[in-house]
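Peer 1: What shape does this take:
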Amino acid sequence: MYAFDFVKPATLAEAIDALASEGAQALSGGQTLIPSMKQRLNAPATLVSLTGIADLKGVRRDGDTLVIGAATPHAVVAVEAAAHYPALAALAGGIGDPAVRNRGTIGGSLANNDPSACYPSAVLASGATIVTNTREIAADDFFQGMFTTALEPGEVITAVRFPIPQKAAYAKFKQPASRFALTGAFVAKFAEGVRVAITGASEGGVFRWTEAEAALSASFDAGALEGLSASADGMIGDLHGTPAYRAHLVGVMTRRAVAAAQ
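Peer 2: A predicted model of the protein is given here:
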């Protein structure tokens, strides 16, 4: 690992100032950044920790919306969101292992946008809003490909606003070592229709399965998905599964999520 400076601001304004310096990079949970630095794949001159900023932490309900601070660890979301958005809490409780859940944060996961991460599917399926220090970004506009988001340099996620659905569930086929999703499906039913987001399957990262959304909006039942299949084009192929295998899992996990939501 290369030498670097470390600062831990107490306020968001201090963090933004620190990130303006050349070579500075934000550090939230560090579950991807720190290993990449150890492998000398990333060499920021300064790490700006966001974990000391109280305003970026916490879970609270605001009417029909659940607001989660970006620096809130997965383990806290798993507990404090349970009474308001059980599907989201269950997703958070199934990320990684206890060490990852107590260090990793929702903001860090979304900013990294790993194609197999769990949170992006919940954000996209919920139609959530990502709040930054400068603006608000709709989930449909935020995710822009593998490890790519709409965030600008120096922009920091401060919170995520989740509309609370009538019914929702997440089903994940786990990679047994990492507990990342080989394929995961988050299904959320709202009065205006159903949203389905798939993670772990596509080379482009998280995506909405619009054909399933249309079928489930007409009839929210796993049987409504019979005869539907996702295309293998653009799916990830690796030692864990072929593109066709992951395309098959898209249907399997979506049906399981719908059944669980019932």
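Peer 1: all contacts plus neighbour counts: C-alpha atoms, from now on.
Peer 2: OK.
Peer 1: which residue ranges form the helices in the chain?
Peer 2: Remark: helices of the chain, listed N- to C-terminal, are 12-19, 33-38, 74-80, 86-93, 98-103, 106-112, 119-126, 139-142, 210-218, 243-261; assignment by DSSP state H.
Peer 1: now the longest one, how far from the centre of its chain.
Peer 2: Taking C-alpha atoms, centre = their mean, to the nearest Å, the mean C-alpha location of helix 243-261 is offset from the chain mean by 18 Å.
Peer 1: elements contacting that helix?
Peer 2: Using 3 or more C-alpha pairs under 8 Å, 6 or more residues apart in numbering; DSSP states H and E as the contact definition, the elements that helix 243-261 packs against are strand 167-174, strand 181-190.
Peer 1: need the contact list for the residue nearest to residue 132 when sequence neighbours are not counted.
Peer 2: Beyond its immediate neighbours in the sequence, the residue positioned closest to residue 132 (C-alpha to C-alpha, 6 or more residues apart in numbering) is residue 157, lying 4.2 Å away. Remark: with contacts taken as C-alpha atoms under 8 Å, 6 or more residues apart in numbering, residue 157 is in contact with 70, 107, 111, 130, 131, 132, 133.
Peer 1: Please give the structure of this sequence too, so both can be compared:
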Amino acid sequence: MKPSAFDYHAPGTATDAVALIAGLGDEAKFIAGGQSLMPMLNLRLAVFDHLVDLRKLAELRGIERRGDAVWIGAGTTHSTVGRSTELATAVPLLSRATPLIGHFQIRNRGTLGGSIAHGDGAAEYPAVALALDAEIEALSPRGSRTIPASEFFTGMWTTDLEADELLTGVSFPTWNGRSGFAIEEFARRAGDFALAGAAIAIRLDAASTLDRCAITLFGVAPTPVRVTAVESELLGRTIREIDADEIGRRALDSLDTVSDDLHGPAAYRRRVGATITARAWRRAVDEATAAREGSE
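Peer 2: Have a look, this model is predicted:
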């Protein structure tokens, strides 16, 4: 199938883009890489009279170190993120998530901002943003604002963005010290969305005590979920006291509800999610532990 007819717009600046979308109203939609929107348009699951193309906006592309964070423009493609040696060092969890996204054709066209703005609960970048306490920048005719990732994902494919707001960039805080990062997921086929996944970041002090921890689950709920209660219970414990399998079980047990659909019943997702979380935890611990060994 093909999409219904629409008018095409290609503004030259972000300011022009938000002014245009505000003027056109509910019948207009931003499009960047189009990897989520175009299939919906082709299947007539969504219909818009106007598409506002963001690909000419160079100001939305790029990777910049800004103090204790790395800013990534919303129009930066997945493949650019994956190739960045700076990100591999500064925000390794983001780099490791990138190869899990779809196929190389999708990564060549899809954008970081598009993925986060789409807010799919099974997608990798939203989970990483939540795990790392990223800050999302938005622009509208009223000006700009910053939205913490913890407040950004509000429901299935819905976010805190207003209808006339454009996601312009995302800042990812960097971690120092003996840190370890891992992202694991289970999908029926390579490139499919995850039925269950976990993004984990930890940091150990000199005594191998956990002094920072982030555990985010994805693919198991309408939005990515940060299991903060489990994180809090782990802080202050030495790494040898913590059992990875127990963390996996507790992380999934902490969820009030788990997605139950034709792709996988809730009980199945809980079992798989617990295993995936335990696997990611072990990998993060191995990296954090090796960081000390390598410095001695």
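Peer 1: The residue mapped onto residue 181 of the first structure from the second structure: neighbouring residues, count only.
Peer 2: The equivalent of residue 181 of the first structure in the second structure is residue 194 (alignment by TM-score structural alignment). The number of residues packed around residue 194 of the second structure, counting by other C-alpha atoms under 10 Å, is 23.
Peer 1: Verify the contact between residue 194 of the second structure and residue 123 for me.
Peer 2: Yes - checked against C-alpha atoms under 8 Å, the pair residue 194 of the second structure and residue 123 is within contact range at 7.2 Å.
Peer 1: joint contacts of the two?
Peer 2: By C-alpha under 8 Å, 6+ apart, residue 194 of the second structure and residue 123 have these common neighbours: 218, 219.
Peer 1: Just name the most buried of the helices and strands packed on helix 243-261 of the first structure.
Peer 2: Neighbour counts (mean count of other C-alpha atoms under 10 Å) averaged over each of these peak at strand 181-190, with a mean of 28.
Peer 1: Relative to the second structure, what is the average displacement of that strand?
Peer 2: In the superposition against the second structure, strand 181-190 of the first structure averages 1.5 Å from its aligned positions (mean C-alpha distance after the TM-score superposition for the first structure).
Peer 1: for that strand, packing partners?
Peer 2: Helices and strands in packing contact with strand 181-190 of the first structure are listed as helix 119-126, strand 167-174, strand 193-199, helix 243-261; criterion 3+ C-alpha pairs under 8 Å, 6+ apart.
Peer 1: Export these as a markdown table, with columns for distance to residue 153 of the first structure.
Peer 2: Formatted as a markdown table, the entries for these read as follows, by distance: least, C-alpha to C-alpha, whole Å:
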| stretch | distance to residue 153 of the first structure |
| --- | --- |
| helix 119-126 | 20 |
| strand 167-174 | 32 |
| strand 193-199 | 25 |
| helix 243-261 | 33 |
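Peer 1: Point out the most buried one among the helices of the first structure.
Peer 2: Neighbour counts (mean count of other C-alpha under 10 Å) averaged over each of those peak at helix 119-126, with a mean of 28.
Peer 1: Provide the aligned range in the second structure for that one.
Peer 2: Correspondence between helix 119-126 of the first structure and the second structure is established over residues 125-132, with TM-score structural alignment as the criterion.
Peer 1: starting at the chain centroid, how far to that stretch?
Peer 2: The chain centroid and the centroid of stretch 125-132 of the second structure are separated by 4 Å under C-alpha atoms, centre = their mean.
Peer 1: OK, contacts around the corresponding residue of the second structure for residue 90 of the first structure?
Peer 2: Under the alignment (TM-score structural alignment), residue 90 of the first structure pairs with residue 96 in the second structure. By C-alpha under 8 Å, 6+ apart, the residues touching residue 96 of the second structure are 82, 88, 182, 183.
Peer 1: Just put these in TSV and tack on distance to residue 55 of the second structure.
Peer 2: Below are the contacts of residue 96 of the second structure laid out as TSV (distance: C-alpha to C-alpha, whole Å):
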residue	distance to residue 55 of the second structure
82	19
88	25
182	31
183	29
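Peer 1: just curious, which of these is nearest to residue 127 of the second structure?
Peer 2: Out of the contacts of residue 96 of the second structure, the one with the shortest distance to residue 127 of the second structure is residue 183. That distance is 9.4 Å, counting by C-alpha to C-alpha.
Peer 1: buried subset of the contacts of residue 157 of the first structure?
Peer 2: Among these, those that count as buried by neighbour count (16 or more other C-alpha atoms under 10 Å) are 70, 107, 111, 130, 131, 132.
Peer 1: quick one: which of those residues is nearest residue 204 of the first structure?
Peer 2: Proximity of those to residue 204 of the first structure was ranked by C-alpha to C-alpha; the top entry is residue 111 with 15.3 Å.
Peer 1: For the closest one, give me its contacts.
Peer 2: In this structure, residue 111 of the first structure makes contact with 149, 151, 157, judged by C-alpha under 8 Å, 6+ apart.
Peer 1: Then residue 32 of the second structure?
Peer 2: With contacts defined as C-alpha under 8 Å, 6+ apart, the neighbours of residue 32 of the second structure are 53, 54, 55, 75, 110, 111, 114.
Peer 1: and if you look at residue 95 of the second structure?
Peer 2: By C-alpha under 8 Å, 6+ apart, the residues touching residue 95 of the second structure are 81, 82, 84, 87, 88.
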